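>>> Sequence and predicted structure below; questions after.
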Amino acid sequence: MDDLNDWPGRELDDEALDVAYNVRRKAGPELFERHMARYLAMSDDAVAGLPGHPGIVYDEASGERLDVWGVRDGEPRPAFVFVHGGYWMALSRRVSSFMARMLDAHGVATVVPDYTLAPEATLEEIVRQVRASVAWVHRHGREHGLDPDRIVVGGSSAGGHLTGMTMVGGWQEPLGLPDDVVKAAMPFSGLFDLRPITRVYVNEYVKLDVPKAAALSPELLPAGRRCPAVVAVAEHDGGGFLEQSRRFARHWGVEPLVVPARDHFDVVLDLADAETAASRALLGLIESVRT
């Protein structure tokens, strides 16, 4: 882009940007806490008694860990790598495995990595760690019941942004990975152009300027190989997330999946139910990369 400062929404004042991107304020404290309690309860229920390998260190440099759920002896299973949200500064893998039982019933394993939260880690480091988790699945997945040739990445909110950073090109070769290591992707309510974040409250933690934000924006980076993707967003999401998802879907050459009657926080919980539009879309993506 010729002018890094010419970004959609630049003309809005700071209050309007906060309305567009502060989804926690939009939900209100009571609803937000209820959503967070559901994340934990549904994740605990999903993995209770499920075969897996929790707590594996995937990145020696940071010591960060991931959980593998829903693996069986015999044929390695496709791996859905789910990257949690929390504006890069909250949540964890503990509350992010709510889809594991649904996927297990359909022959798919779930991989949920942690990453070091901001401000302890820079956003560049968080991106590196998430890419390292994908590299771990490719290199070591088979010994843990995962098929390294069927990796699908997804994530919600900040995790949607981090999903986007695994979809773009240029990072795979330095890690010794094939260009198509990520066979398909499903970001939910993601951020794909981070320049607006330089003017909202979360920048107190991630400390981006406009050039750094642009360098970490999937919409502005070379796509490389365009993997199949579903770009999902909630009907009642924050305005900034709705617009960014629609724009990134166009950029990627797909139609956005706008999930009715859902908000920023509960849209991804639909992955716990195989009959929802989100789950059908994810299972369809995974089926499309079966070998």
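Sure, I can see it.
>>> use CA for all of it now, contacts and neighbours both
Will do.
>>> out of everything not next to it in sequence, what's closest to residue 150?
Take residue 150 and drop its neighbours on the chain: the residue closest to it by CA to CA, 6 or more residues apart in numbering is residue 78, 4.9 Å away.
>>> Below is structure B, check it against A:
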Amino acid sequence: MTRAMTPDEAYANSTYIPDGESYYARWAGQAAAFRATHADAELSVPYGAGARQSYDFFQVSGPAKGTVVFVHGGYWMASSPRDFSHLAAGAVSAGYACAMPSYTLAPDARITDITLEIAAAIGSIARRTTGPIYLTGHSAGGHLVARMACVDMAADWSRRVARIMAISPISDLAPLMETSMNEVLGIDPAEALAQSPVHLARQNMAVTAWVGGAERPAFLDQAQWLGAAWDCDVTIEAQMHHFDVIEGLQTPHSAMMRALLR
């Protein structure tokens, strides 16, 4: 008899990716190398008073066509924009500025609070830019950008959002209540309902869910739940897993970037 998968196993990633633990150092190295070649980058621009309430901003030479905002993952508990600077390469090469906000990590903030921080960050970014805004985020960041599409998050900048791409998103928080992560996240049924995009109405915004075909089944489910709830595009990129699925953001003409900026 096949043993049932535990909730922790369902949402584990690096354990099920060959040499998965090596990605963190690899990303940090690629990010540092990208920043070294972009001396005009503005790092840690504040959008609030909190220690992690800032964003990194990568300029383009000449007028920008718009701005891509990338929100990092890490289950709301780990990582920072500085680990993913290299993912700005596709946007900048295509003529778009790229902003990468940071946010207070759990347990110092609940997911509800983090959601409001990302909204504040986008508001700050919108005030310094012109043209369309494209929001994308990975994993927990996918959840956060999807939340920006919800009716309760409507803001002055919402009308400028041309597309939201939620990459490997968590669209329903309820399953995470059964994982050991919830000892840190502290999600309760009320927050799961109030902060899960699948239970919320969407603004009139174009949304794409993007997920790797080789991801954990739970992440394929989460992306498809969002597609079903919002009747939005769902792209399953064959053979890509939870860590390499974001690599399309590095190349201006990748399928991912074409879908984001179309």
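Thanks, I have it. Note that this is a predicted model, so its numbers are computed, not measured.
>>> Assess the claim that the residue nearest to residue 150 of the first structure and residue 141 are in contact.
No: in this structure residue 78 of the first structure lies outside contact range of residue 141 using CA atoms under 8 Å: 9.8 Å.
>>> got any residues that touch both of the two?
Contact criterion CA atoms under 8 Å, 6 or more residues apart in numbering; residues shared by residue 78 of the first structure and residue 141: 147, 148.
>>> For those two, indicate the residue with more neighbours.
A direct count of neighbours by other CA atoms under 10 Å for residue 78 of the first structure and residue 141 places residue 78 higher, at 26 against 22.
>>> SS state for that one?
With DSSP: H, G, I helix; E, B strand; the rest coil as the basis, residue 78 of the first structure sits in strand.
>>> Now which residue in the second structure aligns to it?
Matched by TM-score structural alignment, residue 78 of the first structure corresponds to residue 66 in the second structure.
>>> can you check residue 19 of the first structure too?
Per TM-score structural alignment, residue 19 of the first structure is aligned with residue 9.
>>> in the second structure, which spans are strands?
Along the second structure, counting by DSSP state E, strands occupy 42-46, 54-58, 67-71, 97-101, 133-138, 161-167, 207-212, 233-237.
>>> Just tell me what residue 164 of the second structure corresponds to in the first structure.
Residue 164 of the second structure maps onto residue 185 in the first structure, by TM-score structural alignment.
>>> isn't that match right up against residue 154?
Yes: using CA under 8 Å, residue 185 of the first structure makes contact with residue 154 at a distance of 5.5 Å.
>>> what's around residue 221 of the second structure, how many residues?
Applying other CA under 10 Å, I find that residue 221 of the second structure has 18 neighbouring residues.
>>> make that residue 78 of the second structure, sorry
With other CA under 10 Å as criterion, residue 78 of the second structure counts 11.
>>> roughly how far apart are it and residue 97 of the second structure?
25 Å (CA to CA, to the nearest Å).
>>> now do residue 66 of the second structure
Going from residue 66 of the second structure to residue 97 of the second structure by CA to CA gives 6 Å.
>>> Show me which helix runs longest in the second structure.
helix 111-128 (DSSP state H).
>>> mind listing the helices for the stretch 101-250 of the first structure?
123-140, 158-167, 203-206, 210-215, 239-252 (DSSP state H, counting those that start in this stretch).
>>> Including distance to residue 23 of the first structure, could those go into TSV?
Formatted as TSV, the helices of the stretch 101-250 of the first structure follow (distance: least, CA to CA, whole Å):
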stretch	distance to residue 23 of the first structure
helix 123-140	20
helix 158-167	12
helix 203-206	15
helix 210-215	20
helix 239-252	9
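>>> and those, which is most packed in?
For these, the largest average neighbour count (mean count of other CA atoms under 10 Å) is found in helix 158-167, namely a mean of 28.
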